[in-house]
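Asks: Need coordinates for the following:
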Amino acid sequence: MLYSSKTPAEKRVALRQALAGPGLVRFPGAFNPLSARLIESKGFEGVYVSGAVISADLGLPDIGLTTLTEVATRAGQIARMTDLPSLVDADTGFGEPLNAARTVQTLEDAGLAGMHLEDQVNPKRCGHLDGKSVVDLDTAVNRIKAAVDARRDANFVVMARTDMRAVEGFAAAVDRAKALVDAGADAVFPEALEGLAEFEAMAEALDVPILANMTEFGKGRLHTQDELRDAGVRMVIYPVTLLRLAMGEAERGLDEIIASGTQEALLDRMQHRRDLYDLIDYEGYSQFDDTVAGFTVTKE
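Replies: Sure thing, here's the model as predicted:
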């Protein structure tokens, strides 16, 4: 009932343990707090909060228009509704290295288990679009150093994302990733790798976990969990999958209402009211309310 039964500190420990253990840690992207509850109910290991999804939810393109306040607010709303650890996309840290330091502390306060910072020029572009630019090595390294130095909970995961693969090639991406690990990054998100061989080579080159971004309609093939695990990937995100599914069904539903004048034909494609009530624990709230309303003060 209400929010998560676990503290942010407990979730951060859980994320650290998951990354240190065997197997692939799966993080579907939540587009709102309710979808985070659904992800947890299906048995996944974590929840991802995508910057692209937050932008889209606000009706904006993913080009660095969102603010730290907007991201922290939405990510915090999502993180507090699930016992799973939540990882958030912190873009470029919303400014210079000092802004990255503020970002990590703000996201700690919001209850996140970790974040990733990228090495794109600010304002950034979606990782699977052309025309990206990356910052110089010193700037990229200083962003990570600032975030690592500023965090107050040592278990909060600071992940480095590099977009170098699409800009200067795979070898340059490996070199950049190594430098970011040397700067203190706990894990690496190498964006837009091409094929399992590159994932495997990146994993072998680094002594920290790497993340695979399995976003639809991007530059890479949608690899299976087994393929990624065998290639040495430790974490996979599905950042926009649920939003795309929801918006696709919403569009088709509106078209059906226009065409037939009723939503009758859509009922078997909807989440039933009883399933929604189970997901938000309606019964738990009702029982709690009864205990409060039924409480009496004994007068002596």
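Asks: alpha carbons only for contacts and neighbour counts from here, please
Replies: Noted.
Asks: Report the contact partners of the residue nearest to residue 157 when sequence neighbours are not counted.
Replies: Residue nearest to residue 157 in three dimensions, not counting chain neighbours: residue 114, with 4.2 Å by Cα to Cα, 6 or more residues apart in numbering. Contacts for residue 114 (Cα atoms under 8 Å, 6 or more residues apart in numbering) come out as 12, 86-88, 108, 156-159.
Asks: What is the nearest of those residues to residue 52?
Replies: Set against residue 52, the nearest of those by Cα to Cα is residue 88 (10.9 Å).
Asks: would that closest one count as being in a strand?
Replies: Yes: per DSSP: H, G, I helix; E, B strand; the rest coil, residue 88 lies within a strand segment.
Asks: Give me the number of neighbouring residues for it.
Replies: Using other Cα atoms under 10 Å, residue 88 has 25 other residues around it.
Asks: and if you look at the one 3 residues further on?
Replies: Residue 91 sits with 30 neighbouring residues when counted by other Cα under 10 Å.
Asks: How far off centre is the strand or helix carrying residue 75?
Replies: Using DSSP states H and E, residue 75 maps to helix 68-79. Relative to the centre of its chain, helix 68-79 is centred 11 Å away, using Cα atoms, centre = their mean, to the nearest Å.
Asks: And stretch 69-82, how far out from the chain middle?
Replies: 11 Å.
Asks: and if you look at stretch 204-213?
Replies: On Cα atoms, centre = their mean, the centre of stretch 204-213 falls 17 Å from that of its chain.
Asks: Residue 111 is in contact with residue 80, correct?
Replies: Yes: between residue 80 and residue 111 there is a contact under Cα atoms under 8 Å: 6.7 Å.
Asks: does the residue nearest the centre of the chain sit in a helix, a strand or a coil?
Replies: For the chain, the residue sitting closest to the mean C-alpha position, by Cα atoms, centre = their mean, is residue 48 at 2.2 Å. Recorded secondary structure, residue 48: strand (three-state DSSP).
Asks: One more, so I can put them side by side:
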Amino acid sequence: MTKAKRMRELLNGDELIVSPGVFDGYSVRLVEQAGFKTASTSGAAVSNSRFGQPDVGIMGMLDNAQAVAHLARSVSIPLMADADTGYGNAVTVHHAVQYFEEAGVVGVNLEDQVWPKRCGHMEGKQVIAAEEMAKKLEAACNARRDDDFVIVARTDAIAIGGIEEAVRRAKLYEAAGADVLFPDAVRGEDDIKALRDAIDIPITVNMGFGIRSRPTTPLIPLPRLSELGVKRVSLPRMLPAAAMHAMRQALTLMKQSVETGETIDRPDLLFGIEDIMELMDYPKIRELETRYTTDA
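Replies: Take a look at the predicted model:
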């Protein structure tokens, strides 16, 4: 069974799909090791970690497709990708879908922001005309070579035109062939209910853990999201935020060690070398070496 078909089975199943956001080889392998059935790349996290740049359209299509290709081939679970706006018009969407499909991911998010886009919870977002986005989604569906490849239509309209505009767009996007609707920055249960009542395709939402200020989307318990009819929940910033927090903590301790001359070792805060070797499957390399290398 292909990974794309497996993703379709999950979308058609009864269970809520919990999809942690990943951004590098460590994070995607940890998600698989933890037993999650799928993962999704965070465009912001890939842009931030790979290029040291904010998520404002600096990372291009080929940069993104190349990055996710390495992640997709390193795990056996289905991996979805964030393809931003498709990097332009319907023609670039056509090529973007084919590049990402060739990269080995099982589907892409395509959003209705203007290009260059802005990270979903930033102020100052703008959206293109709904009819133009519908044509981009039509192009995406026609460009895929495998019908199981999932086209996720993301709309940022709630923050700009309110839930009524998001519902109008959701209906257009469903008619254009989108497989899943992703309303970004939903403001609560009422928004989810309005969208769920308006369309028949699955709905996916983001939950942003660790936001200290008042979050755009309130945290809703996973069982409740399932009751509301949400099919998939992505957690785009949980793992990159956890990694950054841990790295800052380690660097603070090392700086303290430099300043005091005291050796500070905190194994409780660190992954052991054995853990890393197991995660990255070094035993597989030893097996291949044993099988194929000669005594010479």
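Asks: TM-score for this pair?
Replies: Once the chains are laid over each other, their TM-score by TM-score structural alignment, normalised by the length of structure 2 reads 0.94; 288 aligned residues with a Cα RMSD of 1.5 Å.
Asks: who's in contact with residue 135 of structure 1?
Replies: Taking Cα under 8 Å, 6+ apart, we find residue 135 of structure 1 in contact with 119-121.
Asks: Can you tell me the residue that sits opposite it in structure 2?
Replies: Superposed on structure 2 with TM-score structural alignment, residue 135 of structure 1 falls opposite residue 128.
Asks: Now for residue 7 of structure 2: which residues touch it?
Replies: Contacts here follow Cα under 8 Å, 6+ apart; on that basis residue 7 of structure 2 touches 38, 78, 106.
Asks: which one of the residues you listed has the most neighbours?
Replies: Ranking the contacts of residue 7 of structure 2 using other Cα under 10 Å puts residue 106 first, with 28 neighbours.
Asks: Residue in structure 1 paired with that residue?
Replies: In structure 1, residue 106 of structure 2 lands on residue 113 (TM-score structural alignment).
Asks: how far away is its match from residue 67 of structure 1?
Replies: Between residue 113 of structure 1 and residue 67 of structure 1 the computed distance is 19 Å (Cα to Cα, to the nearest Å).
Asks: mind checking what residue 193 of structure 1 lines up with in structure 2?
Replies: Using TM-score structural alignment, residue 193 of structure 1 pairs with residue 186 in structure 2.
Asks: and that match, how many residues sit next to it?
Replies: Residue 186 of structure 2 has 23 nearby residues by other Cα under 10 Å.
Asks: how about the nearest residue to it once chain neighbours are set aside, secondary structure?
Replies: Leaving aside its chain neighbours, residue 186 of structure 2 sits nearest to residue 217 (5.4 Å; criterion: Cα to Cα, 6+ apart). Look at residue 217 of structure 2: counting by three-state DSSP, its state is coil.
Asks: Now do the contacts for residue 217 of structure 2.
Replies: By Cα under 8 Å, 6+ apart, the contact set of residue 217 of structure 2 is 185-188, 207-208.
Asks: mind redoing it with 7 Å?
Replies: 185-188 (Cα atoms under 7 Å, 6 or more residues apart in numbering).
Asks: Narrow the residues you listed to just the buried residues.
Replies: 185-187 (16 or more other Cα atoms under 10 Å).
Asks: tell me which of the residues you listed is nearest to residue 275 of structure 2?
Replies: Relative to residue 275 of structure 2, the closest of these is residue 185; by Cα to Cα it sits at 36.5 Å.
Asks: now the contacts of residue 114 of structure 1 in CSV, with distance to residue 288 of structure 1?
Replies: Listed next are those as CSV, based on distance: Cα to Cα, whole Å:
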residue, distance to residue 288 of structure 1
12, 29
86, 27
87, 31
88, 32
108, 30
156, 33
157, 35
158, 38
159, 40
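Asks: Which contacts among the residues you listed does structure 2 share?
Replies: Using both residues aligned by TM-score structural alignment, their matches' Cα atoms under 8 Å, structure 2 keeps these contacts from those: 12, 86-88, 108, 156-159.
Asks: Residue 195 of structure 2 matches what in structure 1?
Replies: Going residue by residue (TM-score structural alignment), residue 195 of structure 2 aligns to residue 202.
Asks: Quick check: which element contains that match?
Replies: Short version, using DSSP H and E: residue 202 of structure 1 is in helix 196-205.
Asks: Repeat that for residue 264 of structure 2.
Replies: Short version, using DSSP H and E: residue 264 of structure 2 is in no helix or strand.
Asks: Go ahead and confirm it touches residue 257.
Replies: Yes: using Cα atoms under 7 Å, residue 264 of structure 2 is in contact with residue 257, at 5.9 Å.
Asks: which neighbours do the two share?
Replies: Contacts common to residue 264 of structure 2 and residue 257, judged by Cα under 7 Å, 6+ apart, are absent.
Asks: can you tell me how far the aligned residue in structure 2 for residue 54 of structure 1 sits from residue 71 of structure 2?
Replies: Counting by TM-score structural alignment, residue 54 of structure 1 lines up with residue 46 in structure 2. Separation of residue 46 of structure 2 from residue 71 of structure 2 (Cα to Cα): 11 Å.
Asks: Compare those two (neighbour count), which wins?
Replies: Neighbours were counted for residue 46 of structure 2 and for residue 71 using other Cα under 10 Å; residue 46 has more, 25 against 22.
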